[in-house]
Each structure stands twice: as C-alpha cells, then as structure tokens.
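K.L.:
just coords:
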C-alpha cells in the first residue's frame, strides 16, 4: 500500500474567475454585514418592556433554535463533516428574527415592520451562503443561476446532433443529455449525461474509447460534476494534451432525488446499484461504442460517490477494472451499523453484508487486475471531520482514515493494487475537482483502448 501526497498546493481555490464568487471575496461578507445592520434597525431601542423582555426572548429563541437544529442534524445522519460555527450562528439569528417580527409587530412603525419582514428571508439567505461555502456547491452567481434554472451544460448538444458533428475537428468535447433506461432496476432516476471527447468525433464511426463512470455525493444531481466540480476544463485540457483523446465520462444519477442517500446500494431507497450496473453501463456500450470489457471501464466517485466507486469495483471486478474513491467511507453507511442496516436495507443484515466491501473482500477470490486510488483530506485540516452532505457514520477523522487504510490493506491482500493519497484541503467540490485531475493520468493508463472486437455494436 502506497501513501502519497499529490504534488502542487493549488487547485483548491474557492473563487471562480469567470464570475462573482459565492465562496469567497466581497459578496458573502457584504451580504452578511448588510443583514446584521438591517436586523439591528428592525430590533431598535423601542420601549423599556421591549428591551427588558422581548429582546432577551428573541436571543433565547435564537439559541434554542440553533441547538435544536444542531441536535436534529447530528441525529439525522445527513452529514458527518462538522459544519462551520457560522452556520449555527445564522440559524440562531434567523430564529431570533422571527421573534422580532412577531413580538414586535404591534406598536411598531410601518418601516420597522417592513424591515422585520425583510430580514427573515435575508437571514435564511445567509444560512444558504454559509452552507454553500461549507460544501463548495455553487462557485459563482452565474453557475448558481444556470443550475437553478436547469440551463444547458457547457458544450451540451442533443444526441440527434451527434452524426452531423462527426468529422469536424473541435478543441473541446461535447456533453450529451441521455435518456438511460430503468428496465433492469426500476430506479426512478433523473437526467444523466455523457461527455464525448474530440477523438470520439474523428473518423467515420465512433472509436473504441474507454469510459469512466462519474458519481457525485448525496445532495446533488448528475450534472454537478460539471457545474460544481468544474470537471470539463480538466478533461478538455487532458484531451488537448493527448491529441484529442480522453476517456468518455458518464455522469450518473445515483440518488433519484436531491436528498436521497442511496449509497449506491439496492434497498428501500431504490435499486441504485442495479441502475448503474445493469441500466447505465449497457446503455453506454451500445450507444457510444465503449467496449463492454471491464478493462475499458473505471469508476470515480466523490463523497458518497467515493464510497460507491470502491464498492462497485470490489463487488463487480467483471464490470469495473479501476476506481478512484475521493473522500468516501470505508463502506456504505448512514449512521451506526444498526442505523445503516435499517435505513439502507430495511433491517436486512444479509443485504448489508452483500454491499459491505470488507465483507465482500473477505469472501472473494483474489482479484486478477483491479486497482484503486483513495483520495482524502488530511485529518485536522480546518473544521473538517469527515465527508459532508453524504450520509452518516463515524465522525472522527482519524477513525475514518484508519478505516480507509484497513480497506486498502485488505484489498491489497486480495490482489488489488491500492494506494492512499492525502490532501491538505476541506471537503468541497474544489477538492473533488483537484483530486480527479491528479488521478486522471493514472486512471487513464489503466483503461486504454481495447481491440475493435471487444466493442459493442453502435446503434
């Protein structure tokens, strides 16, 4: 087992030079300062009863509200990456602003009433800004607008346009929105996408390019590797430096809904595993000329998706030859073991064992050609505990890292070539993008083109 520290300290910048940043810079700070000033104006000096009774009540309500949400958050298993303190502060301020609105309405002047009404949604906006800074979801205003309005992705074309683009040289690849089936899984998934590099359009028919299945975290869509992860510049640059060649990227929906933490298993939350292995993969091989052999397929995941990537490769070496696990867990989980069995498998402990990678490794024959790359943030960096917005589980970073190392060691003993890489970074989409860029050359060296006889017939 090799422990690496990828070179280059850059790549985790919070800002985006293509628009006004929502992660750093003047805008988030300015919004919060303005909201504080408006709230102070809404509170005002007023009467002695107001100052002695209702202002303390509003402050107490704020503290109680923040503690209540914190308790719910810890119990829900929604995330295990410790949230920034400012999140709980703004949740408390929001609760206090509601008391100011209700208790101070009677007898207040019209303009103070108006401010009280305005401040409540503005406080919620500050909560959203802090949440966004925590996970790095929206980098800029323009990217947030494109996501909220479901605008087209950069370079997006329809599948019907592909024949007309063949033979035309292009410096960048194209993104295609695909309608993948759910015949095998009955999994109600959302829109999925495929990235086709410039080399795919060369020649009279699609070449036998390998593919990488790209899986995001829990709270996202299939497009988030493109929008939040900003992966297109990474893969396009790789293609430009390799004569137009790059793997096909398949952006999948492993959740079905924005907050459905499936951990890519089959269970009460949907047959996500069957969808990825029995619906998506055959569809891509038949529609885009990707070889069906496992040597032509890799899987990359971020956060919850990182757990999925390792689990899929361990469970299905006949489908995926290589994997990159970026900030995933040692195995699918949404809390303690018993909570996970109940939440993900409806109380079926045997189903838990079928999807637990350590258990699968323990009963599996040696793997002939599987390899894995684990990426994670170094323990103790900033406010990080574990992965955020991805499901529950153990919260101690050293414990989580130890679990990853145990998994890698067990995999190595079973013949899987495995390495662990650590970064000084927070648990954000910017970290995911950097980790993908660093692992791409290694992964591409593993999934090179195969002979034409291994290619499925293109529709």
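P.N.:
Nice, I can see it. If you're wondering where the values come from, they're calculated on a predicted model, not measured in any experiment.

K.L.:
C-alpha only now, for contacts and for neighbours.
P.N.:
Noted.

K.L.:
In contact with residue 131, which residues?
P.N.:
Shown in contact with residue 131 (C-alpha atoms under 8 Å, 6 or more residues apart in numbering): residue 87.

K.L.:
separation between it and residue 38?
P.N.:
21 Å (C-alpha to C-alpha, to the nearest Å).

K.L.:
Please name the nearest non-neighbouring residue to residue 4.
P.N.:
The shortest distance from residue 4 to any non-neighbouring residue, by C-alpha to C-alpha, 6 or more residues apart in numbering, is to residue 421 (4.4 Å).

K.L.:
Next, count neighbours for the one you found.
P.N.:
By the criterion of other C-alpha atoms under 10 Å, residue 421 has 18 neighbours.

K.L.:
Presented hereafter is structure B, for comparison with structure A:
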C-alpha cells in the first residue's frame, strides 16, 4: 500500500464527511425513480419494504451479537445500533436498484455497496476510536523491529542523571519477540516504546510500564488507538527526556482468544507475563528492578489483568492502572469460564477474582489508579467497586471518570494517559 494511502486518517471530520456524503448521494440517486423499468408504484413498495427489512436485520444483528450473546463484552452504543441499521438498509436499497432498472442505475447500485459498507464501518470505528489510519486497518502500521541505542544501564540514578548532548527529542517505537521460555505461551510480537533517555550511550535505570490491550485486540492497540507513545513523549519532554519504558506484550495469543491472564489449559499467561516478560525486560532494557519503578496498566480485558496481576504480584508491581476492567476474569459465561480456565473448579475461579485477592492481603505501598467512561453504564459500577476494594486493602487509590465516553478507545486513551501522568512523582523523574 502506498505511504500516502496507508497514512490516510479515517477518523477526521473531513474524511468522514466525504465518505458519508458519497454514501448519501448514491442512496439518494437510487431512491429517485429515474431509470426504473415498469410501473413506479410496485417499485416504490418494493423499495420501502426492502429498506425496512434491511434496517430491521441490521438492528437485529447488533442486538443479537452485542446485547444477547455479548460477543464483544461491552454495551454497544446507540451509534453502533444506528450504524448497523443504516448499513443494512443502504445495502437493501442498492439491491433493489439492481432489479428492473437501466444499466446506469445498476452501475450506481454496484458502486453504492462498497461506499455504504465503508460509511457504516467508519461510523463504528469512529465511535470506538480504534483505527486512526487506513493502513492500520490492514496491519500496515509502518512500525518495524525495535532499533535501540544504549540498552545497558549504568548505576546512575534518575535524580543525578543529566541529558547528554545529541539526545533524541522523542522516543522510538518498535516490535520485539519475547519468547515464552518458561511458560511456553505462544505470544505474538510485543510493542515497545523507549524514551529519549534510553537511546543514549549510558542511560540511567528507568521505570517500566507493562501495558495490556483489550480483547479482541493486539499489542499495537495501545499505540495506534491508545496513543500511549504520544502521552509518554509528553512526559519525557517535561522530564529531561526521562519517562518509563513501555512494554506491551501479547497476553492473548490471537485476537479471538482470551486466556484471562491465569495459568490454565488455555495457556500459562500469568507465568508468561510475570516470569518470561519480566526476565526479557530486565535483560534487554535499561530498567530498575525496584517494585516502585514497575507499573502494570491495561484497558478492558487488559485492565482486568492489570488489577489481577498487580494485586497478585505486589512484590513485582508497585503501581496499577486499570481502565474499564471487569470484576473477575471472564471467558463466556461464569460456567464456561470455570470450565475453560479453572479446570472446572468454582473455588479456583473465586480465588482468582481480584476482589478475593484484595480482601486477603494488605497493600500499604501500592498505588492504584482506576478510570472509566462517564457514559459506560456497565463498567462504571465495576470500577467503583474495584476502587473501593483496593482502598480497603490499603492501596493509595485515585479514580477518574472520562466525560462523554463509554467503553471505547476514547476512554482508554484518556484514562491510561491520565494514570501515567499521576505516577511521575512516584517514579522520581527529574525535572527539566
């Protein structure tokens, strides 16, 4: 794909306006009776019936997949319902335009099909704030294997470190392979962001953030949709080039999988994240091993994992950022979750719940940050309950409600960025 096409933004008002206008124009032409062969009365009746049926099918599919089967694990917004109805209604109009019409009208109908599908897809994408560019849709991110500068840190503390001449102005992003040496978990490539201070000859020992995507998803989501590299670049600019190294491993294995960040027959994900990933970070990046310097953060399923592992491994993680996570690991219904991830043991499932773990320990030295969308009726009560449990367990807790957003990447981007900014003092980053 050419670079100019790959980098085409698909969430901007200009792009959306052009695509929506083309879809509306095509459908208006198809609704007008010009070029219809035969009487117009029956044709109008067929058009009206097909449009109503198509819209109903679209609404029905969104309701069935989203509300009944809960396939996406979120409460789908009115925008998604409207997009589903409009998409199938538009396709129905295009189909009618192919029957008993002139050749040019058939041509318009054929062109309308991809335009209507594109318009509906962009409407849903904009609501979730998922893919920012056309290249991202097809996996053409322009990000390659990580090329770093100095990876062997000296003994210089952050408080005494000074930026050398020639240090890059911004951080760098790349992909790496983190093998499941101990866990044998088959993970996809991880994404890593290195701050300017990590790219010089003798970097200091830096804090580290282990970030986790939602499900379905992949590590790139925290960059392309979550914009965490942008948030960390801003932190680095305010702190003499110093910011945490961000490592986003794959805790899923594939977009459709959900091993739930536990060790089970679905994969030893907990061991992968706490043993394999930690070992790789400590041996490949200039980071501090101190728990105060380690943060685990995530959105949705990744947020659930963040509070699970942050509470379950307090000697490793000193801080937790949970954006719109759940009360407990989930893979289908509770019964399915117990069978798939806990060998049929309801007790093991209950003991893996973050609420159970929080109630059984004290965390006087852990910082926990929780964020949720202001319009997220499903996850807002969960976030409040989890924050309250963390506070009762002795954690220092802060919460944030992102106004006007739901369970989407608008919330993830703002919530994760807010959480990381709250931790700059805890990481002892130098002032510019």
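P.N.:
Perfect, I can see it now. Keep in mind the model is a prediction, meaning the values are calculated, not measured.

K.L.:
Give the equivalent position in structure 2 for the residue nearest to residue 4 of structure 1.
P.N.:
By TM-score structural alignment, residue 421 of structure 1 lines up with residue 400 in structure 2.

K.L.:
So that match lies in a strand, does it not?
P.N.:
Yes. Looking at residue 400 of structure 2 with DSSP: H, G, I helix; E, B strand; the rest coil, it is inside a strand.

K.L.:
residues contacting it?
P.N.:
Counting by C-alpha under 8 Å, 6+ apart, residue 400 of structure 2 touches 369, 370, 371, 372, 415.

K.L.:
Tell me which of those residues persist in structure 1.
P.N.:
By both residues aligned by TM-score structural alignment, their matches' C-alpha atoms under 8 Å, the contacts of residue 400 of structure 2 still in contact after alignment to structure 1 are 369, 370, 371, 372.

K.L.:
one step back: spatially, which two of the contacts of residue 400 of structure 2 are the most separated?
P.N.:
Spatially, the most separated pair among the contacts of residue 400 of structure 2 is 369 and 372, at 10.5 Å (C-alpha to C-alpha).

K.L.:
Between those two, point out the one with more neighbours.
P.N.:
More neighbours surround residue 372 than the other of residue 369 of structure 2 and residue 372, with 33 against 26 (other C-alpha under 10 Å).

K.L.:
which position in structure 1 aligns with that one?
P.N.:
So, by TM-score structural alignment, residue 372 of structure 2 is matched to residue 376.

K.L.:
and its match, what helix or strand is that in?
P.N.:
strand 371-377 (DSSP states H and E).

K.L.:
Also residue 281 of structure 1?
P.N.:
Using DSSP H and E, the element containing residue 281 of structure 1 is helix 281-288.

K.L.:
on average, how far is that helix from the matching bit in structure 2?
P.N.:
By mean C-alpha distance after the TM-score superposition for structure 1, the fitted helix 281-288 of structure 1 averages 0.9 Å away from its aligned residues in structure 2.

K.L.:
residues in structure 2 aligned with the helix or strand just after that helix?
P.N.:
Using DSSP H and E, the helix or strand that directly follows helix 281-288 of structure 1 along the chain is strand 297-302. The alignment of strand 297-302 of structure 1 onto structure 2 (TM-score structural alignment) spans residues 294-299.

K.L.:
With stretch 227-234 of structure 1 instead?
P.N.:
Under TM-score structural alignment, the match for stretch 227-234 of structure 1 is residues 224-231.

K.L.:
And the matching stretch, end to end?
P.N.:
Stretch 224-231 of structure 2 end-to-end distance (C-alpha to C-alpha) = 12 Å.

K.L.:
so how far is the strand holding residue 376 of structure 1 from its chain's centroid?
P.N.:
With C-alpha atoms, centre = their mean, to the nearest Å as the basis, strand 371-377 of structure 1 stands 15 Å off its chain's centre.

K.L.:
count of neighbours near residue 30 of structure 1?
P.N.:
Residues near residue 30 of structure 1, counting by other C-alpha under 10 Å, number 11.

K.L.:
Which helix or strand contains it?
P.N.:
Assessed by DSSP H and E, residue 30 of structure 1 sits inside helix 26-43.

K.L.:
what's next to that helix, contact-wise?
P.N.:
20-22, 55, 97, 100, 104, 112-113, 115-116, 119, 122-123, 126, 129.

K.L.:
try 10 Å
P.N.:
20-23, 44, 50-51, 54-55, 58, 90, 93-94, 96-97, 100-101, 104, 108, 111-123, 125-127, 129-130, 133, 141 (C-alpha atoms under 10 Å, 6 or more residues apart in numbering).

K.L.:
and if you look at stretch 376-384 of structure 2?
P.N.:
Outside stretch 376-384 of structure 2, the residues within contact range by C-alpha under 10 Å, 6+ apart are 73-77, 300, 322-328, 370-374, 385-390, 399-408, 411.

K.L.:
just the buried members of those?
P.N.:
Buried by 16 or more other C-alpha atoms under 10 Å: 73-74, 76-77, 300, 322-328, 370-374, 386-387, 389-390, 399-402, 405-408, 411, out of those.

K.L.:
What does residue 169 of structure 2 correspond to in structure 1?
P.N.:
Alignment note (TM-score structural alignment): residue 169 of structure 2 maps to residue 171 of structure 1.

K.L.:
got the contact list for residue 179 of structure 1?
P.N.:
With contacts defined as C-alpha under 10 Å, 6+ apart, residue 179 of structure 1 is in contact with 159, 189, 190, 191, 192, 193, 280, 283.

K.L.:
Could you pull up the average distance between stretch 42-52 of structure 2 and structure 1 after superposition?
P.N.:
Mean deviation for stretch 42-52 of structure 2: 2.9 Å (mean C-alpha distance after the TM-score superposition for structure 1).

K.L.:
buried residues in that stretch?
P.N.:
Those would be 43, 47, 48, 50, 51, 52, for stretch 42-52 of structure 2 by 16+ other C-alpha under 10 Å.

K.L.:
Look up how far residue 321 of structure 2 lies from the closest residue to residue 364 of structure 2 other than its chain neighbours.
P.N.:
Leaving out its chain neighbours, the residue that sits closest to residue 364 of structure 2 by C-alpha to C-alpha, 6+ apart is residue 394, at 5.0 Å. Remark: distance between residue 394 of structure 2 and residue 321 of structure 2 (C-alpha to C-alpha) = 16 Å.

K.L.:
Good, we can wrap up now.
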